[in-house]
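Visitor: no letters, just coordinates:
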């Protein structure tokens, strides 16, 4: 019977107002509902004591707050916590909480699997299953916030200490290829009657879906991180196939346009450090030329990510001394550069390790093994061979 009910986790603020209107209720009821659901963690309408009994009875017949089912819950030795949540039909996604002294960051998934197939990401090796609904995306924040409060004895409600201060859409999937549900979830995160997060504290990470970057700037601009990982088109084509559709010149132009609307005055470029692939001083100098063009510079910072190896990739992590040398080249050019600290790798919760339980529907693993064989055979010429064949 619940299949016919509206899951209120799926509704953004404007939709919740419209839903209340359909029941003959005034807009302020939507705000009350939002506070109960997203600030108090209530899923039972009977608990919402400042709602009229007649409204609670209507809600019981028309709506539901349907949380995600947690399949597993693991905490790393460094405090990182990873949940595996069921999204139906044999698919599951992963959500990761990273605690730090001054903030708590939640890494959220937007798809079951991923169709982008970045070579260094273990999610991509399993292929794409489906997009998540907005309720499944915001449901990860709902689930994590109140699980963390419960474990720490923090009372629900707006006066209770918020456990999650930052959200990054860097989990499984490409957020901009699941655009509408992702934006609906963002609007709930930002709404003062829900989580009230600052746009500066919500970061969307994309592999470079240029038209959707432009659309996000108009619809719901938040902090933007771009998975760059290469300094030239031939190399990026081999690591991120999406680059063949939206090459670096187009991507840089989209980043400049986005900054007109962004809550921050810079773009974060994520760069996974791959031994012998993209980590030379020459690659660093190419990056400098890319973002510091005299005519069209892109204000930015670089976040260098030590690669988290998995067998199917055929790739290895750059040595620490090489990462430091690479960072120095960028910093000497005046570019703010950080090296991401690896967190949660003992529970496979580190960057690039999220795999969930999705079926390999695209034979990604087979193709990646072939690609690794080609690279070993042709060495430095591999990028040029890929460019010619594409």
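Guide: Received, thanks. Computed from a prediction, not measured in an experiment: that's the story for all the values here.
Visitor: CA only for contacts and neighbour counts going forward, please
Guide: Noted.
Visitor: need the contact partners of stretch 315-334.
Guide: With contact meaning CA atoms under 8 Å, 6 or more residues apart in numbering, stretch 315-334 is reached by 120, 273-276, 279-281, 284-285, 288, 304, 306-309, 336-339.
Visitor: ok, of these, which come out buried?
Guide: 120, 273-275, 279-281, 284, 288, 304, 306-309, 337, 339 (16 or more other CA atoms under 10 Å).
Visitor: tell me the secondary structure at residue 359.
Guide: The three-state label given to residue 359 by DSSP: H, G, I helix; E, B strand; the rest coil is coil.
Visitor: immediately after the helix or strand encompassing residue 55, which helix or strand?
Guide: Using DSSP states H and E, residue 55 falls within helix 53-62. The first helix or strand that comes after helix 53-62 along the chain, using DSSP H and E, is strand 63-64.
Visitor: which residues in this structure form strands?
Guide: Residue ranges of the strands in the chain, as given by DSSP state E, are 6-7, 63-64, 69-75, 81-86, 92-99, 104-107, 111-113, 128-131, 166-169, 202-206, 223-227, 267-273, 300-306, 336-339.
Visitor: for residue 375, find the nearest of those strands.
Guide: strand 267-273 (16.8 Å; CA to CA).
Visitor: so how far is the closest one off the chain centroid?
Guide: 14 Å (CA atoms, centre = their mean, to the nearest Å).
Visitor: with stretch 82-93 instead?
Guide: 16 Å.
Visitor: please apply the same query to stretch 250-260.
Guide: With CA atoms, centre = their mean, you get 19 Å for stretch 250-260.
Visitor: any idea how far the closest residue to residue 218 other than its chain neighbours lies from residue 150?
Guide: Counting by CA to CA, 6 or more residues apart in numbering, residue 261 is the residue found nearest to residue 218 once chain neighbours are left out, at 7.3 Å. Here residue 261 is placed at a distance of 37 Å from residue 150 (CA to CA, to the nearest Å).
Visitor: what do you get for residue 255?
Guide: Counting by CA to CA, the gap from residue 255 to residue 150 is 40 Å.
Visitor: picking up where we left off before, comparing residue 261 and residue 150, which residue is more hemmed in?
Guide: residue 261 (18 against 12; other CA atoms under 10 Å).
Visitor: so what touches the helix holding residue 55?
Guide: Counting by CA under 8 Å, 6+ apart, 4, 5, 6, 23, 45, 46, 48 sit against helix 53-62.
Visitor: next, the one to line up against it:
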């Protein structure tokens, strides 16, 4: 059964408290609920079960009751594109928002390297921020993703690359040699995660649970364009690593590149960064800086960046601009990027130049949008043509 045909709520994304309510509704005695919650939690998040029948620690009747009322559906991969560099972009379908209709689509990107694998996940369908250099920002916001749709991206990726205990990858070519194929989670896909705070927080609690998906919080990075009031709250309630989409060192330029800056300008943003809980040299904030020819790539810009970040334990990711159809910007010349990086490095900040991954399949930073929008447009045309 495809995700579009399934009408039962999925347990993916359920917390322990929500699972306890499920067992209460199924008339499991109160004294046994804690044990049943622990068992089902383990089967869902540690073992990646896709069928209640596999949960043989439960009675046959309880498995049948769960199967009758719930599912273990995660987002369903519609297409997989594999880049020449091994990056994989999955177009994934969610459960329908209304009966009989096609489910909405999101994009998730997996970046394998020899010793690690990074999964870039989405937090919203579309985006409200309209950052002028970002293709994703040209797609209107449809809605927030639920905790299950966010955590479900991690689970569909583990399904696909065989990252569950004893599992085999559907396509093992190019996967990391490490035992774990997905080692890092970055909330850098579609959407502004801090505009979907509670759902993202709840999904990352599952991701970080030692008996759940079991990612260290130092292996989870949330990237924000600068929703300043939510930054300290995220640090207190979630405590993952933090990345800031900075991209400009002057308010007048950042107002154009990242319009949220008009609400929370650079000084306020960096003030929130300085106060981020648990900030230290071991837990640095990453500042993302896309290199745009003639706009933000001068040596003077590099020196101002160093001045602005003084006193903040930080790493600066310099990102060569990834072009997309109709983009109004060009990437900085490589020599200019290197000169910029040298200034930042000499000031004591690690400033790696991010190697573009997945450009040929529009999976690189700032490029997510095209396939999901094309697919939805095709589906709308098909619906309109139907008798």
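Guide: Here it is on my side, so go on. Source: prediction; values computed, not measured.
Visitor: ok, back up a step: which of the contacts of helix 53-62 of structure 1 ranks first by neighbour count?
Guide: Busiest of those [other CA under 10 Å] is residue 45, holding 21 neighbours.
Visitor: which residue, neighbours along the chain excluded, lies closest to the aligned partner of that residue in structure 2?
Guide: Matched by TM-score structural alignment, residue 45 of structure 1 corresponds to residue 52 in structure 2. Excluding its sequence neighbours, the residue lying closest to residue 52 of structure 2 (CA to CA, 6+ apart) is residue 63, at 5.7 Å.
Visitor: then residue 115 of structure 1?
Guide: Per CA to CA, 6+ apart, closest to residue 115 of structure 1 is residue 128, 4.9 Å.
Visitor: what's near enough to touch the residue nearest to residue 218 of structure 1?
Guide: Residue 261 of structure 1 touches 217, 218, 221, counting by CA under 8 Å, 6+ apart.
Visitor: residue 260 of structure 1 versus the second one, what's the distance?
Guide: In this case it means residue 218 of structure 1. 10 Å.
Visitor: find me the equivalent region of stretch 186-197 of structure 1 in structure 2.
Guide: Stretch 186-197 of structure 1 maps onto residues 204-215 of structure 2, going by TM-score structural alignment.
Visitor: which parts of the matching stretch are buried?
Guide: In stretch 204-215 of structure 2, counting by 16+ other CA under 10 Å, buried: 204, 205, 206, 207, 208, 212, 213, 215.
Visitor: start to end distance for that stretch?
Guide: First residue to last in stretch 204-215 of structure 2 (CA to CA) measures 9 Å.
Visitor: what's next to it, contact-wise?
Guide: 13, 15, 41, 42, 45, 46, 151, 183, 184, 216, 217, 238.
Visitor: among those, who's most crowded?
Guide: Neighbour max across the contacts of stretch 204-215 of structure 2 (other CA under 10 Å) = residue 151, 29 neighbours.
Visitor: contact partners for the nearest residue to residue 50 of structure 2 once chain neighbours are set aside?
Guide: Once flanking residues are discounted, residue 50 of structure 2 sits nearest to residue 72: 5.5 Å by CA to CA, 6+ apart. Residues in contact with residue 72 of structure 2 (CA under 8 Å, 6+ apart) are 10, 11, 12, 44, 49, 50, 51, 52.
Visitor: for the buried ones among those residues, write the corresponding PyMOL selection.
Guide: Under the burial definition 16+ other CA under 10 Å, those of the contacts of residue 72 of structure 2 that qualify are selected in PyMOL by:
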select buried, resi 10+11+12+44+49+50+52
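Visitor: could I get the contacts of residue 72 of structure 2 in TSV, plus columns for distance to residue 88 of structure 2?
Guide: TSV is the format used below for those (distance: CA to CA, whole Å):
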residue	distance to residue 88 of structure 2
10	26
11	26
12	23
44	24
49	23
50	22
51	26
52	29
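Visitor: returning to what we had before: looks like the residue nearest to residue 115 of structure 1 contacts residue 114 (just checking).
Guide: Yes - using CA atoms under 8 Å, residue 128 of structure 1 makes contact with residue 114 at a distance of 4.5 Å.
Visitor: those two - which one has more neighbours?
Guide: Neighbour totals were compared for residue 128 of structure 1 and residue 114, and residue 114 leads with 26 against 23 (other CA under 10 Å).
Visitor: what's that one aligned with over in structure 2?
Guide: Looks like residue 114 of structure 1 aligns to residue 127 there (TM-score structural alignment).
Visitor: against residue 188 of structure 2, how distant is that match?
Guide: 12 Å.
Visitor: helices of the stretch 101-250 of structure 1, start to end?
Guide: Taking DSSP state H, counting those that start in this stretch as the test, the helices found in the stretch 101-250 of structure 1 are 134-152, 179-190, 210-219, 233-239, 248-258.
Visitor: do you know which of those helices lies nearest residue 366 of structure 1?
Guide: helix 233-239 (15.5 Å).
Visitor: what range in structure 2 matches that closest one?
Guide: Using TM-score structural alignment, helix 233-239 of structure 1 pairs with 251-257 in structure 2.
Visitor: same check on stretch 165-172 of structure 1?
Guide: Taking TM-score structural alignment, stretch 165-172 of structure 1 hits residues 183-190 over in structure 2.
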